[in-house]
Structure formats: C-alpha cells, structure tokens
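Chemist: Curious how this folds, go ahead:
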Amino acid sequence: MRFKFMNFKLPPIRFEFLIPLLSVFAVTTPLHASEEQRWQQAIDHAAQAVLAIRVDAPRSFDTGINNSVQATGFVIDAEQGIVLTNRHVVQPGPTVAKGVFLNREEIKLIPIYRDPIHDFGFFKYDPKALTYNKPQALDLLPEAVQRGREIKVVGNDGGEQLSILSGTIARLDRPAPVYGRGNFNDFNTFYIQAASATSGGSSGAPVIDIEGNVIALNAGANMRNAASFYLPLDRVVHAFERIRDGVEMTRGTLQATFRYQPYDELKRLGLSDEYEAQVRAQDPAAIGLLTVAYLVPEGPSDGLFKAGDILLKINDEWVRHFISLEAMLDQHVGDDISVVIERAGKQLTLVLKVQDLNEITPSRYIDVGGAILHDLSYQQARSFNIPVAGLYVAYGGYMLSNELIGRGNVITSIAGHEVNTVDEAEAVLQTISDGERFSVRFFQLVNPRQQIQRVVTMDRRWFPASSCYRDDVKGVWPCEEWPAQLRVSKPQSSATRFVTSETPALQRMAQSLVQVNFDMPYVVEGITETRYTGAGLLIDIDRGWVLVDRDTVPTTLGDVTIIFAGSLEVPGKVEFIHPQHNIAMVSYDPALIGDTPVRNVTFSDEPLAPGDDVWLIGSKMNQKLISHKTTVAEIDMFSLPMPSVPRYRATNLEVISLTSQASTVGGVLTDKDGAVQALWSSFGYQRNNKFGSMVIGVPTAVVQDQLRWQQQAVSSVITRTIASELNFVPLNEARKRGLDNEWALAMEAHDLETRHVLQVIRVEAGSPAAAVLEGGDLILAIDGNVVTTFLAVERAAQRAELKVTLLRGGDIIEVDLQTEPLDGVGLKRFVSWAGAIFHRQQREIAAQRGRDDEGLYVSWIWKGSPAAHYGVYPSGRLTELEGVAISDLDGFVARLNETAGRASVRVKMVSLNGKETMLTLKLDNQYWPAFELRHDDERGWQRAGI
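Modeler: Model prediction:
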C-alpha cells in the first residue's frame, strides 16, 4: 500500500484565496449552544491560529530532497511564537520557511526542532513582527482523543489557505504509516485514524474536537482511500514543554523497532500465564504488550534482543505501551538500563546502554563538487537494515554523478582511507587537489553487500567546497568555505599503442579515431543532459585538434576528456562550436600523449552516391573500434522535429543512410583504403518531450568547407548564413505555385538527378534576411546562378551581399540580401541569481520561435530556490528587474549590485510565445548567492561571486 505526506508542491502561479477572514471567538461555549454553534466557535478559534506554511528546502539532506512545498502549522505559544507542524515539513536539512495567517499577514519562520523519529517539529516566529494579527495559541489535549469522537481538520488542504475537513476517530492503535524505504518513516508509536480525506498541503494541520482542543496532529493519508493518519500528541507535549522552558530535549534509543501485539499473539510467542495476569491487573483495558520487531545491526541492542522478545519492564517499571517506553529511554540517555523480557516462555534480564539519538541524527554536511555528503542517519540505516556508519550521498552533484555515484549511495572509503563520518571524509577530501583523481568505494542502500569502486576527479573549479552545520538558535545552516587550493593537479605525459586489424580501413583509421567525453556542470542553452560520449576525428595532430559532433560537445561550458586507443585519457578544451552544423572542435596538448602513433585523417574528394560500397568505422560505448562493410542506400534531406525548448537542431543538410549499420557512438564512412568519405555523426533531437539521438552520415564536403573557412578566418567569424531554414519542394509543386516552364527547365538542366526547388520554411527573427525573405518563398537562383542544394546556398552565402531570385505568390522577384556573420565562440558567460541560470539568448530562439525580444534567457532553475518558489521558469526570458529593462549580462549584473540590499525584487518574465508576467522574488543570499561563470583564453572558465 502506498502512502503520501500531506506536503503540497508550490505551483508556478499564485493561488487565489477565497476564504474570508473569520472572526476569533472565545473557546468557552454556553451550555445551551447548539452543536453547530459549538463547532463554529471551535473552528473560528482554530482558524485564527493556523498558518499556511510555504517551505523551501534548498539542499537535499537525509530523507528530504531540495524542493518547494506547502503545508500547515498552528500557534501553540503566542508569547514565544512557537508553531507546531510535521517533522517532514520542518525538513531534516536546511529550511527556509514563511507562514501566512488567515488575514494574509506573512511572517518569517525559523526551524527550532525536528524530532529524529516522530513526525513533528517546531517553527518559531517573532511575535513583535506581527502588525495586524495577534493569534491565540491552541491548547494541546492528547487525553481527549477517543474512538468515535467527531473531529475537524483545519488546514491548508490542497494549497487553499484554509480548508475544513470532517471525520470520526476510528482507530487509536493504528501502526505508523510506512512511506517507503529511503523516505522518512515514523515508528515506535501508534497513529490515530479517521476517514477525513486530507490531501496535499494539510500536513501539520490541527485535529480539533468540538471544544476547540487540539487532540492530534495531521500527518499523512492513504492515496487509495479517504483514510487519514494523525500523530498522537503525548510526546509532542513533552517536547514542547521542554523547548518552551529552554530545557535541552534529550532523545534516547536502543536502535530497536517495537511492535504492539495482542495477548492472543503474545501467548503464541511464549507469554506466561503469570505475566499475563500481572499485566492485565496493572491495566485491565490494555489488550497487549510491546515486542521486538527488528534491530539495526551493531546497535546497542544488537546481540541482546531478538525478534519476538516480549518487553515487560525497564528498571523495574512495567512498560505496556510506546509512550512509557520512550519516556524511559529519554530519561536515561547514556545510562545502563535493566530490561526484563520474556523469550519463548523464559524470563531474561538484560542490561543495555541507552544511546543518544541525536548522535545518530546528522546535523552537518559538506558540499564539495556540487555533492551533498553527511553521516548516514538512523532513519536510513533502519530502513535498509545496515549499521549507522558511512558517508551518505544526499545529492551526487557534478563531481560524483559523473561517475554514477548519486543519491542513495553510502561511501565507505575515499582515496584509500576508510571513512565512517563526515569529519573523516572532510579531512581526506581537503588534501585532494582540483583535477586530481581519487578512488571512491561505496555501496547502494538497496544492495549493501555489493561494494563498488569508481575513480572520481576532484572539482574545485565549478563548485566551491564548504562545511555546514545546523544552528537551531538562528534556524539556519552556516557554512564555512574550505581553504582555497594553491595547487592544481597537472596531467602527466604518457603514451599508448593502437590495436592492429586485418581490415585495411580499420587499421588506418584506428590511429585517427579517439573517444571524446564531455561533462556539463550546469544546464545551459536548452541542453538538459549533462554527460556525453562520442567519436572524435584527428584532423591536426600538431595542434591537437579533434573534430566531433555537437551531440558529443554541445556547448562551450564543460570538461573535455579524450581517450586514445581505449587506454590513454587526457584533458581537452573546446576550440569552437559551429553555429549551424553538427560539428565542434576540441583540442588536447600533444605533449601529453608522448610518442603515441597518431595520424591525421585523410579526406576523400570523391562524393558518395547511392549503391556505393563503404566501410563504417566506428567506436562503441566501451571504446572498442569496429568495422562494418555496407552500402549507401540514399542521400536525402535531413529533418529533425522541433524541440519544445529552444536548443541546437541541425537544419539545411543532406545526409547519407546505409542499407545496414552497426551500433556505434559515431565514426566515419571510408573507402576500402581508409580515406574518409563521410562522417558518421550523432544528432540529438527531442520528440514528444523525450530526448534521443540518431547516428547518420554527413558528406565530407560540408565538413571540409567549414574547416577551410574556419582556418582562413581572420576574426572570430567562421561562416556566413542567409539565416533561414530551408527544405525541398517537388518541382511539380513549384509549377502549381506559378513557376513558369522556362525556370522549370532551367532547374531540371541544372540538376539532372533531382526534381526539387528550395523553399524557405522560417527566417531567423532580427536577421537581415527577415526583412526580405518570407516563409514559403522558393529560392531559384543566387547572383544569377541556379541553386538546388543546401551546400550551394551555403557556399554562395559566404559573400556579404547576395541578389536572390525568388518565386513568391506566383511572381518571380529579386531581392538584395545581406548575409549574417556567425562565429564559433559560443557562449562565454553565465550568471546565476536566486537559484536560476541566465545567459544571453541563443540563436535558436530567433531561428525556431521567431522572437528577437530583449532580455536574458533562463536556462535552469534549482528546486528549493527563490526562483522556483516564486515562478521564474526555464525557457522564459527576464526582460526587466526593478523597473529597469535588461538586455545583456552587463546590465543585469549592474542592476543586481544596485538592488543588492533589497529583501525582495520585481522581475518581468516573457514566455516563448510573448506572454508577459510580473513576479516578486524574496531573495535568499544564504543558500543562493549570485555568481557568474566567465571564460577567457588564458585561464579558461572561472567562477566568481557577484
């Protein structure tokens, strides 16, 4: 059975709250008042103390993940401003919260306590900060709960600010709901059940009776029926009284889970008649006792308790239920206790030491390489039946996720050093240099018996490293940055040899093919995947130049590694990203590969045609080179679906398909001697909101043109374009549109094998072409020369001005077209602010969506950030900040500095279809400080605060 918490994820828009402000009445009710009046007074009294809580969890931690949710809380001490809610609302890790009373007055909440086991916690607010609301505290009365009692749940159900749900208490002894392994789970307590059909947003709501007393705390619900689960308040009251009075809240544990079982089952477990009689005499209403359900390995009770043991006494006092058990443990933290049990009809007296539960509840983490690491918690250890030891990966981040070490893994060794705590891990990690490789041994929680080892590369460039701890007084997690590293690990020169092959083409190409890996630390330019692998082609071994496709290196922001012969791995860097075609250039330092016998690829000038035999030479994911003889099936126009988010999409290209092919990540098509006739390139695409890739042939003529123009360039401009997407229209269709016979014959004579005309599909907004070209235009000639191929148009476009002959609306016209210069520099600067990443708009927005508005593109939003909370959305554009138009990153950073002291700011967002939205953001510089990423030729990428 699946259950859910009553958290409610924040929508990207604000709710309309339709519940009016209710008056506050005294709880005292005249004896003659009707039941309806009494309920009305109770509800009014509860409503004025209830808050709709909006929580941002900026970091994943233990059982919680970074997210933004809504829930409920209520005032239980108006003088000190103490608010009761659920533990899963307070969150186990960093929390930023605010509460909104019914009169819409907002107050800052700081977390002051979250119970390690039970689903309750406390926030605190400053009562003096309230101007328009003076709430009256609700009374907690756990003894008033009873079966058959009518109740109301007053909370933020469904994010509606205030909802009132009715029910009848059906059970007082329901086992604690199980929310699934790896999630927070309550235990060693009963729950109360009623069919009140609570849903998202009502976590932490008060469960009140007709007298206005809070008799339970709403916590969860069954997803398949109306059953709701409430936490009893006995231990809540105990914790509240200590915290209210400033007394330390001690929590003890034996690392044992107990189960309440009735007498009939206890008899089968071996309960003697003597003890049954004594227990029944102590509490005639009781129907059972606690038994040991299971133990955490290596805990205080492991090896002493056994499953099925019947718990009778602790320190000579009868323990008949969870409340008395927990009270006894909390009173004796660090002490030895005498425990009397009955096991298979035999009485045993055991001595156990009560462990401090807070010691096995993490309150500190390290943030390194984007990963969040902390001590494994008792919650997780209990869920997976493993000892409470090791370093838990709450979030893999960039550094660990690159090696498939993610959330739910437990690290046991770093760089050969055993680590059981976050302190031990920090001591080792601080000795490792940026770029240095080190081993990590870990296991997955779902399979703790299998140890896994990976080699990780230390990252101190993309993400700063820090140590953070919980401060319950201030309600924040202060962080201390690690000392700056003065040294960077430098790669050493080495060499390798290539495998030999009896296939001449493979033997020749083996020395010219490499595998290229690319890792992206941040999501930019609409590219949501962060790890890429593909084939690279050596085109200049003196400069270390490697040609790859843009499905291997999609952007300039990232780390490049190049693997030779499946053996030698060296770092690389991005030289250029082609703005139109599916090619990019990376490079390596030739000195790092020593005397490795590499060779430049040889291109063939012979174009391929259908029916030609070719050899597909490619690299598999495991770096093995393969050779596959096949035949060219056809050469035709290439068309990819339009992505929902603007990102690179190949256009204006004819590609080669084969009669058969082998599975590779890329490679080349060669003749029998190994001369390259086409690239076998991977193309990324998006269809139905799913990303995929396909490998297909690209004629070398396209590539050779681009390489020649790039090498001849005297500036950053490497190509020019007519800034239009084209396709083929059959010649008969062109005749229907008004193409006369003279032009039709000229088109036929120009290209004897094809019968088509080039059509303009869309024109890039804001380009010179947008002023003279229209969708549906048929391009007949450029500068008086008939053109029927994409390549012919591209070659002609390398001139600055063109005279283009078009068929438009049945008429032949000529237009003067200025071509647009393009560079291969790519984006070299990004800014992160409020938990979002911004950069200048990529060409794809104008090319694919026809928009050339001003503003900065939002490429990524981190969950749990102000940007996510207040509705900033990926693929939107920020056009205004605090009333000032934003057109570039310089203006954006300047405006950020001008508004740095403000707690909240106004921003205008524009969607891809032009819809404008004004948002207000409350900033959080504690967890989401602004920074920028900037590239220069000397130092490469650098991260700096703003």
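Chemist: When you work out contacts or count neighbours from here on, use the C-alpha atoms and nothing else.
Modeler: Fine.
Chemist: Leu919 should be in a strand, yeah?
Modeler: Yes: under DSSP: H, G, I helix; E, B strand; the rest coil, Leu919 sits within a strand.
Chemist: Please verify my assumption that it contacts Val910.
Modeler: No: using Cα atoms under 8 Å, Leu919 is not in contact with Val910; the gap is 10.9 Å.
Chemist: of the two, who's got more company?
Modeler: More neighbours surround Val910 than the other of Leu919 and Val910, with 23 against 17 (other Cα atoms under 10 Å).
Chemist: Would you map the strands across the stretch 251-400 of the chain?
Modeler: Per DSSP state E, counting those that start in this stretch, the stretch 251-400 of the chain carries strands over the ranges 252-253, 256-262, 288-295, 310-314, 317-318, 336-343, 346-353, 355-356, 364-368, 371-375, 391-395.
Chemist: To compare against the first, here's the next sequence to fold:
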Amino acid sequence: MPTEDTTLPSDSASVAASTNGEKPDIRWDTLQDRLRLSVVSISSSHSFYFGHAGVGSSYATGFVVDAEQGIILSNRHVMGPGPSFHKATFFNNQELFLQPTYYDPIHDFAFFRYDPADLKNSFVPKEIKLAPEKARSGMEFRIVGNNANEKMSVHQGELSQLDRNAPDYGANSYVDFNTFYYQASSTSYSGSSGSPVVDIEGNAVALNAGSGCGSSSSFFLPLERVVYAFEYVRRWEIPPRGTLQAVFKHITHVQAAHLGLDPEAAAREGVRADATTGVLSVDKILPGGPADGKLEVGDIIIGVEGKPSPVFTELFEVIDSSVGKQVSLRVFSHGEFKTVIVDVMDLYDITPSQFLSIGGATLHNLSLQLAFYSSARIAGVYIAWSGCGFFLNSDIGHRKVIQAVNGISTPDLPTLMNVLNRVGRDDPIVVKVIDHRDPRDEAVFVTRLPSLCIPGQVFTRSKVTGFWSREPYLGMSKLGDAVPALVNGFAQSVTFDSASGEAAVDAAVGLAQSIEYAVVSISSNSVCPASGQYNLTETGSGFIVCKQRGIVLCSTRLVRNPTSILSIMFLGLVSVPATLAFVHPLYPVAFLKYNPVRLHGADNDVDRQLVELDLSSFGNVAVANARLAVGSRGTVLMGKPNGGLEVVPTSVSGRRQLSTNTCSACLDQRFYNTEVFSLSPEPDSSTGDLGVVCDTNSCIRGLWVCLPCCYHDRAKRNYVGLDVLLLLPALESLRASDVSPDVVRVLDVEFKRLTLETGKVLGVGSSHIRELAQASPVQRGVFMVCNVLRKRQADTVSLEIGDVVLKVGDKRAWHMDDLACLRDSDKAELTVVRNGQEILLTVPTTSLAGKHTRRVIYWAGMLLQEPHLTVLGQATCPWLNVFSSFVMAGSPIDRELHGVNFFITEIDGHPILTLDDVANVAREIKSPDVEEFNRNVASGQRLRGGKIPGRFVKVSLVKLTGEKKVVSLHTHDLYNPSWQIHRGPLISDDWVWERL
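Modeler: Down below sits the predicted model:
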C-alpha cells in the first residue's frame, strides 16, 4: 500500500523566483496561509477487504478543487476501491462526511464530494487550480497536508524528475502504471497522501501520492488525466476510460537503440530525439486482452493515430476517446516498423464494482490491478479475504482466484453465485483455485459453508454516488438433510477384529490396536472473534470418551475461540457437526458433543466400529494413587489428525507446576495452579494434539496435551502431561446430564510451591514439617499464595499474598491440585500460616460454571460479551458484566479508539449493566433511514454530500487497569449493522445468529 506521506518542511520566510526570474508579489508564507483554507484532513475507515486494499482506519489529505459544488481531490488509495466512509476536517475544525464520488480504475487519484451548505459560520474554502502545464524540473514547491496526522503541516522542496515510471510498491500493494510520476526529495510521512504540490502562484502542479521506503524520495502524480476526469465529475458524469490490457513503460532513446531501434530510421518515422526524453515500450500484455496477439513485450510505440513519438498522456487521450472502437498504433517490432490495429476495451468492464460477502469471505472479480504482476488472464473470482479460512474446513487462505466449483468453470462472480445457488448449506463443494501472483500454483480443496455463519450479502457500488448498496444473498441458504456426509469420493472398506489385541506380543501395541478406533479428526472454524481470540481455523485430533452420549476429548488448542463451528470426522469416512460442551477452566482440555444418531446407518457401519476410551479405570491402582510417579515407565499413544496412533515408549521424567503467561493483545487462556508431568523421551508429535499415557499394565493414567498458544505464535507447540483423574468429575457430569458441568470451584488466588526450608522460615510448625518430610521428594513442599486474582470486600474473609495453606478441611495439601479445584461447597475451611502464626480460615469459593462465552453482540465495530476467565484474572478494576474483547478494523469504534479489552459502562446516556442493555440500546438508536438510503444508492439516485445513516453516540468505558475513558463515535449503520449470536444453556445447543 502506498505510504500516506510526502509533505515537505516549510520555510515561511523564503521567497521564490517566478518563472521569469522576477521576485513575485506573493511570499510563500502568505501563500501557505491561503492554502490552509483549501486543504482538508481526511480520516478514512475501510470496512471490507477489496482487491489490494485492506481494512482499518487511516488519515490522509485532500484539497478543494471546486468550492461551489464541494469537490475534493485526493488519492485513490485514500478512498479505497471497496466500501468505506470518510470524514473531512476543514481549517476551522468543521467536520463533514464525504461522498466517495469517483476513483480512477488505474491512477492514484479520486474525487470526494461534500455539501457546501453544511459548512457553518460563513466559512468558504478556497479552490486550488489544477495547472499540470506549470510543472518543470527544478521548480520550488510547497505541500500543505496532514503529515503524521499533524493538521496543516507545511513542507518544501524542488521537483527533480518529471519522467519517472510509476513507483512499484510491491506485489501485495496498490500499483499505478501507464503514467509518468514526478520525483522529489522530501521528509514527509504517513498522512500527506493527497496533498497538493503547489507552485508560488498557488496552483497545484501535481498530487502527492507516495514515498520510497528507507529513502527521502517522494512521488507525485501528474495532473493531466486528473484534469480530464475532473471535467466529467463536475457534470456528474463518468469519464470514459479505455484499455488495451497492456502495460507500457518509458525508456530512453539510448535504451531504445539497444533494443534495435536505429535513431536515423526512427527519425524518418517522426521520432524526434531532441524534443523528447524517450519513447514508450510494451512492458506487459495480459492474455486474452485486446493487445494479446497484436502487440508483443518489447515492442516500441512509434506513434498513435498518425501522431509520432507519443508520451503517456497523448497515448491515453486517444485510447480513452476510443472506447468500443479501434486505435492504430505504429510500432517497432522484431527489427521492422509496422502498423497494428487494436480494439479498445472499456476499462470499467474489468474494474470490479460488486462483491459477495459469504461465510466470512469477500469474493469479487479479478481486476486489471490484481492481474498486473503476473500478467495473468483477467478471469476468475478473487478471494480478497478468506475470513475464517474461507469456508468451513478449508485452509486455502486469501489472495487466491477461484477457477471452478464442483467442476463448473467460474470466470466471474455472477457465474460463481449461480453455481453456489445449487449448493445446500453444509454440503461439501470442490473448489479449484490458483494464486493470482503465480498461476502455476494450483490447488483443489473440499470445503463447505458452516450451518451457522453471518448471512451472505451482495454489495454493489453506485457509479453515481460511490456508495455501496447491499442486498441479501440467498445462495447456500437451504439446509441440507441431517445425514452423515461422506467426505471421500469412495467408500473404503475398514474392518475391526477385536481379537487382534490378544494376538499382540506387546501390551501397549495391543492397547493401541484397541483404541485406534477411538481417534477422531476435529475441524474448528470460528464464526467471529471472541474471548480474546481472532477468527481461527484449526484441525487436530481427539478421542471418544463416551460413545453412547457422543462425548469427545480434545486439547483446548482447537477451541480457543468459543464461537467455533465444529466438525468431527470418524475413521476418515464420515463427518458430523459437534458443539463445544465444556472447556475446563483449569486444565488445557475440552469436551465436545456430537449426536450419535447421525452415525446410525452410515456407510461401512462406522458407528459399530467406533470404541471409547475408559478414563476411569486404573486397574489395581487406587484413584488416590493414580498419578504417574516420577521414573515410572509407560507408553504414549498419540492421536494423529488424519487418524491412527503414534506409539512411543517413554518414562515420567519430572513433575512441576504449570504456569503460562497471558498475551496482553489477545488475552489467551492462562493456566496456573496446575501440576503437570514431563516425559523423556518426548513423542515426536508436531502434528498431534492429544495422546494418552499408559503404564506398564496398559492402564490409561495420563494425557499428553498440546497447550494452546497465542494467536500471534500459532506455530509454537508445547506439550505437558496431565493426570487423568483431574478430568473425571467433568466427564462424569457430561455422561449424566446435558447441562454444562458445575464441577469447578476455586479460591481466586494463585499458589507457588516452596521448599520445606522456606516454609519453616515463614512459620510452618515443626510437626507439619516432619509429616511433609515423610512424603516423596515430589510432594515435599508447602503452597504459598503469590497472587490474589480477585479482591474481596474489606469485611470478607479472604486469603492474602504470603499465606501458606497447609490443609483443606482435615486433608493435607500434598499436591497443587488439592487446592486448585474444590467441589460441592461455596466455602472452604483452610489451615493457614499467616505472619508466622497458624490460623483457621473459612473463605468463600468462586464457581466457574457459566463463565463460558455463550453470547456475543456486534455493535459499532465492537464484539461485546460477558468477561471470560482470563479477563477476570487480569482486571485490576472491579468486575463488570459487558466486555469488549475485539474491535473490528475499519469500524466506527476503530477510528476513535485504538485498542481492545475494556468494559462498557454507558452508551448514549443509557447505563450498561448486562448484554441485554446493549441489545436494547442497539435497537433503539438504529438509524431509521438506513434502508431508504440503501434503496436510493441501489437505484442510482444522485445524493448531495456525504451524509450517511447513523448517529453520533457517546460511549463510556473502563480499561482493565481501571482507567476511565469517554469516546464519541458515529455508528454508520449501512456498513456496520448490529447483530448477535447466542447459544442456549445445554451442551448440545448450537450458536444462533440474529440481527438486532
């Protein structure tokens, strides 16, 4: 993306020489004061990915070129090709919304409109005249712009190069071509994009566009084609723009001679080396375009329509005036001169003005801009953004081009939508894609639209106003039959012989053969960001732990986002949907729920072949002694994502307290007060998520679990061993009831294990020390409170930092787990050493039931929910009930407040105590004219200025540190409608989407 910079430092006392060498009457400082009445600061918010353009909020510059009609000139990359809204701040600090009237399909300029009648206090901006003919090398200039978001910064410089080819900003950024650029040295920075480059007379001679990375080079767009388009825009017309689907570049006469063009022969053709700095040559030709087969890369353009030695402006004056016709080009090709007749195509026909938003993805036609780098054919549907992995279960990513769906070619978006109209919701589809940057990179994948996703919409840009209208897209909306889905193209025969384990020599191998049919593959795809996690697509493995009830155990790495739409594949044959039944708040495991009925009658008797893990049987070992001791030998059976097991002999090398840190950016789940074990050697399980650890008697005693990692470091994989007995209460509850388990109560503190010597120093009595010393070395220690996670009221008995907890009731705290998870009581009787004295405390416990996210509201760009567990542990302020866990880039709140993780306390004067309050306020302040505005845009009605549906509201919030803030935002209901998703209290309840 071009950097939004290029403004130059001012010297307000300088006096420039005029073109004839005489001192002018107007000094630069006087001129700068006048320019401030013309220049505006522009803040932009882009809500959708479109082409090269991303989402987010930014700031830039524009200037008035028609005060009577209210027309402002700025850059194309400032406006952006997709849906966006913009606000202009004038010199007197008046703010007006702007209408994105027109952007050039290729060149970096755009025109906004405002309603002059909306300006108050008799303020009338000054126009800046466009005078491209006054640009000359060595000319001193000034730029007044919004440099680094510092309003009305003034910079100076001298034009140095006037015939530079368009700058290259990189393959994934917007690029300009088929035009000259001016170059100058500048100290400008982001925000000066769209600034006028003016001479001493106050005329704009160029438009500030971008700058070079790591250098002081600034790039300015010449204004010849801007002036051409401006005359049409003033008349509310669309300037004709033609294309040959060819890219030209400027080369010097010397370079042309190196390519075989004899100077004398060129002179006879009318090329005057003394009057021009070079000629145009063909740099790229897109396959299937008008120039394909007519021109060749390396051809030199000698003339157009009989006029010799054209530059960019002269060439495209002819092309733009010949849309739908033909142009005659005189070229030098393969050592000879020849005349070529080429059809001129309408450039707007290959400039996307419509896109489909579906399943979190943004899809539109491939454009000339996107095909530029690889010289690809302009055909296919571009994935501008894949959202949650495009469709469910796919990881294709964005910046790909869809070539076909279900074997049907999809050359454009309407064809693709027609194909998808015949596909049901949750039905598998086969998609063929290529990389638009490398057509050799092809892929075919099977995907599906999840049963729950934000409803599809088709957005269409109005050529009259520049706003986008929306309409529902009903394709893929019909739910398929509730039957198992075969994901393979054929049925593979799989048999299971229960006697195979008896024939095995090694017990672990026999166990592996028995539980291989308990391994499942899990796909997770989130509906929206929630609980500090972004849109995630994950795949991994799990184990069936209750076949009758349909309960599967997996690592929380797969379900970090609670809005995940889950799919479980059995034996590589049948895939069925699942719900998130329970995420353990203390340990890195989760339970999923599927409907076993959906497996009945599936091909190959899948249901009959499946088995379940028995986690509650420890053989002859008592439950109290079920923890694996350090040094004990065993075997890890690691489930593979694609099915099967990896069998690894190992031994327990140590036990320790698990402690993980929380990323302040995404507030991922943190684990503490958890005792885990280590294995040596560790299984080489870089692709597996969960395994079972068996003792020498083939009894399952532990789990080998992949820890969830921060979104910003998703490739990182750390594993820990977890005792199975810790999970039994939750599993028993899930076996017995469809209600989310209430089996975890905590003390709201974090513990740290200390040595007995340190415990003695802190006042632990000698009788306790002697008893603890009789235990194994792993159990020798005491537990001290090192952090209080929730501040209690002053009159409430609570633990304090430095307390050493010895007993819970009459039971000795041998393990960390004895203090971490307390059950069946809202109070705990504790034996505590405080300040060297042993005391008895009765402290309240906190239930963690109901702390799992089951409702998310989207309003004004914020995703609001009840605070999740990590927030409760991180907040230093009192707990509040409405928490913003994510801010959408380019949304109304994003342009006013950068950052996430705060509590909402008030919206527009309404106290916010619950999520119901948010929903009620969202319905109440919704703009009543949004649908009328949408219809007017869709019908092509001419609008006056940039007034958009929505209203300004005041939002009060509290950060996790307790800092209070108040912001004002405009809701902008057209591109940011409010909605919510929610699920019921049962573990089998799925997510439901609802518009507010």
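Chemist: could the strands of the stretch 251-400 of structure 1 be laid out in CSV, adding distance to Val786 of structure 1 and mean neighbour count?
Modeler: Shown next, in CSV, are those (distance: least, Cα to Cα, whole Å; neighbours: other Cα atoms under 10 Å):
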stretch, distance to Val786 of structure 1, mean neighbour count
strand 252-253, 85, 24
strand 256-262, 83, 20
strand 288-295, 82, 21
strand 310-314, 94, 22
strand 317-318, 100, 16
strand 336-343, 96, 19
strand 346-353, 92, 15
strand 355-356, 85, 21
strand 364-368, 60, 24
strand 371-375, 58, 26
strand 391-395, 58, 27
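Chemist: give the contact list for the counterpart of Pro135 of structure 1 in structure 2.
Modeler: Correspondence of Pro135 of structure 1 to structure 2, assessed by TM-score structural alignment: Pro125. The neighbours of Pro125 of structure 2, taking Cα atoms under 8 Å, 6 or more residues apart in numbering as the test, are 37-38, 64, 67.
Chemist: Do me a favour and get the end-to-end distance for stretch 605-618 of structure 2?
Modeler: One end of stretch 605-618 of structure 2 to the other measures 30 Å (Cα to Cα, to the nearest Å).
Chemist: Same check on stretch 902-914 of structure 1?
Modeler: End-to-end for stretch 902-914 of structure 1, by Cα to Cα: 28 Å.
Chemist: List the buried residues for that stretch?
Modeler: Buried residues in stretch 902-914 of structure 1, defined by neighbour count with 16 or more other Cα atoms under 10 Å: 905, 907-910, 912.
Chemist: Number of residues surrounding Pro175 of structure 1?
Modeler: 18.
Chemist: That one contacts Tyr191, correct?
Modeler: Yes: look at Pro175 of structure 1 against Tyr191 with Cα under 8 Å: they come within range, at 6.0 Å.
Chemist: How about the residue in structure 1 that sits furthest from its center?
Modeler: Computed with Cα atoms, centre = their mean, the residue of structure 1 farthest from its C-alpha average is Glu742, at 59.7 Å.
Chemist: Am I right that Ile43 of structure 1 sits in a strand?
Modeler: No: counting by three-state DSSP, Ile43 of structure 1 is located in no strand; its state is helix.
Chemist: Run a quick neighbour tally on Gly407 of structure 2.
Modeler: When neighbours are counted by other Cα under 10 Å, Gly407 of structure 2 registers 11.
Chemist: ugh, wrong one, I meant Ala425 of structure 1
Modeler: 24.
Chemist: and it, how far is that from Glu436 of structure 1?
Modeler: Taking Cα to Cα, one finds Ala425 of structure 1 at 16 Å from Glu436 of structure 1.
Chemist: Translate Gln48 of structure 1 into the numbering of structure 2.
Modeler: Checking TM-score structural alignment: Gln48 of structure 1 goes with Leu37.
Chemist: Name the nearest residue to the equivalent of Asp346 of structure 2 over in structure 1, sequence neighbours excluded.
Modeler: Taking TM-score structural alignment, the alignment pairs Asp346 of structure 2 with Asp356 from structure 1. Using Cα to Cα, 6 or more residues apart in numbering and skipping the chain neighbours, the partner closest in space to Asp356 of structure 1 is Gly252 (4.9 Å).
Chemist: mind checking what that neighbour lines up with in structure 2?
Modeler: So, by TM-score structural alignment, Gly252 of structure 1 is matched to Gly242.
Chemist: hang on, its match packs against Glu317?
Modeler: No: using Cα under 8 Å, Gly242 of structure 2 makes no contact with Glu317, being 9.3 Å away.
Chemist: on that earlier part again, what about the match of Pro135 of structure 1, which helix or strand?
Modeler: Here Pro125 of structure 2, judged by DSSP states H and E, is contained in no helix and no strand.
Chemist: what's near enough to touch Gly370 of structure 1?
Modeler: 395-399, 463-465.
Chemist: and the gap between it and Val831 of structure 1?
Modeler: Taking Cα to Cα, one finds Gly370 of structure 1 at 17 Å from Val831 of structure 1.
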